[in-house]
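> Sharing a model prediction with you, sequence too.
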Amino acid sequence: MTQKTKLEILGPYTPEHEGPFALLCGVNQPIECNVHSVVEGSAFVTSEYMGRTPFIASVHNIKNAREVPVAREFWVNEYAGGGLSVYASKEEAKNYKVCLRRTIHVREVMPGESE
């Protein structure tokens, strides 16, 4: 499993920030974007989320950000015959109950978190 990251907003857009930048729009998570130019309050940006199609966004919706690690989490079903299966969600793990001994919840402990 690879390390997941999320964007943490640092503050308003400033041209001195090397990136990443976050676009705030109608989705639950900030979207990483590339700021190509800014003219009078409008930013010319591209984003993987928009299929790399260039578009104009308000500078008020662009924020300086940084990537921070997100703890990985998964569920492991242990079966009577000794087999193990890994699932991304608790709900998915519950779908496979035949010969189930137990379900183990695994969450990565991040540096600085107390036990």
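Cool, got the structure.

> switch to C-alpha atoms for all contacts and neighbour counts from now on
Noted.

> these two touch, right, Ala93 and Val76?
Yes - judged on Cα atoms under 8 Å, Ala93 makes contact with Val76 at a distance of 7.4 Å.

> any idea how far Val106 is from Tyr96?
17 Å (Cα to Cα, to the nearest Å).

> And the strand or helix carrying Asn34, what's buried?
Counting by DSSP states H and E, the element that carries Asn34 is strand 31-39. Buried positions in strand 31-39, judged by neighbour count with 16 or more other Cα atoms under 10 Å: 31-35.

> next, the one to line up against it:
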Amino acid sequence: MTQTKLEIIGPYTPEHEGPFCTRDGVVVEIMTKKDRNGKVLGYVGDRKDLTEWETAGQFDPTRMSDTEYDLMNAREVPVAREFWVNEFKGGLFSEAHTSADDAMGASIGMGAFIRTIHVREVLPGEGA
């Protein structure tokens, strides 16, 4: 299964169906696009308290400057998975590691080490 991340596609607009994030890329779950006071309400990341934005998505109610907390329209884009595995004699492989250094460190004392292999997922549309 391909992993995804959010890519900002522009400032907040009520017509956008989602997903949403803050200007600094934190996921936002919109609960209402217009409360009784005309505000947008939603949860930022894992926070338990609702955050409030102006109608156009500004966090700063004075609208004097852009902030990292401003609401943005986003879309999901695929992210290639990448990992390193060690190959050992006899056709054995180690578990996946998040870096080449971690993989090399894990190969010490494991016996008949052959090599460390870098694996990167090829996404649709990328050349083979």
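It's in. Remember, it's a predicted structure, so these values are computed and weren't measured experimentally.

> Overlay them and tell me the TM-score.
The TM-score (TM-score structural alignment, normalised by the length of structure 1) is 0.78; 109 aligned residues with a Cα RMSD of 2.3 Å.

> related to what we said a few turns ago, go through the buried residues of strand 31-39 of structure 1 and name the one nearest Leu100 of structure 1.
Ile31 (39.3 Å; Cα to Cα).

> buried ones in stretch 96-107 of structure 2?
Neighbour-count burial for stretch 96-107 of structure 2 [16+ other Cα under 10 Å]: 96-97, 100, 103-104, 107.

> out of these, which are inside helices?
Secondary structure from DSSP state H places 100, 103-104, 107 of the buried residues of stretch 96-107 of structure 2 in helices.

> Report the next helix or strand after the strand holding Asn34 of structure 1 in sequence order.
strand 42-46.

> With structure 2 overlaid, how far apart is that following strand on average?
Superposed on structure 2, strand 42-46 of structure 1 shows a mean distance to its aligned partners of 2.7 Å (mean Cα distance after the TM-score superposition for structure 1).

> which outside residues touch that strand?
With Cα atoms under 8 Å, 6 or more residues apart in numbering as the contact definition, strand 42-46 of structure 1 has outside contacts at 33-38, 52-59.

> Output these in CSV, with distance to Glu8 of structure 1 appended to each entry.
Listed next are those as CSV, based on distance: Cα to Cα, whole Å:
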residue, distance to Glu8 of structure 1
Cys33, 13
Asn34, 16
Val35, 17
His36, 21
Ser37, 22
Val38, 22
Arg52, 22
Thr53, 24
Pro54, 23
Phe55, 23
Ile56, 22
Ala57, 19
Ser58, 19
Val59, 17
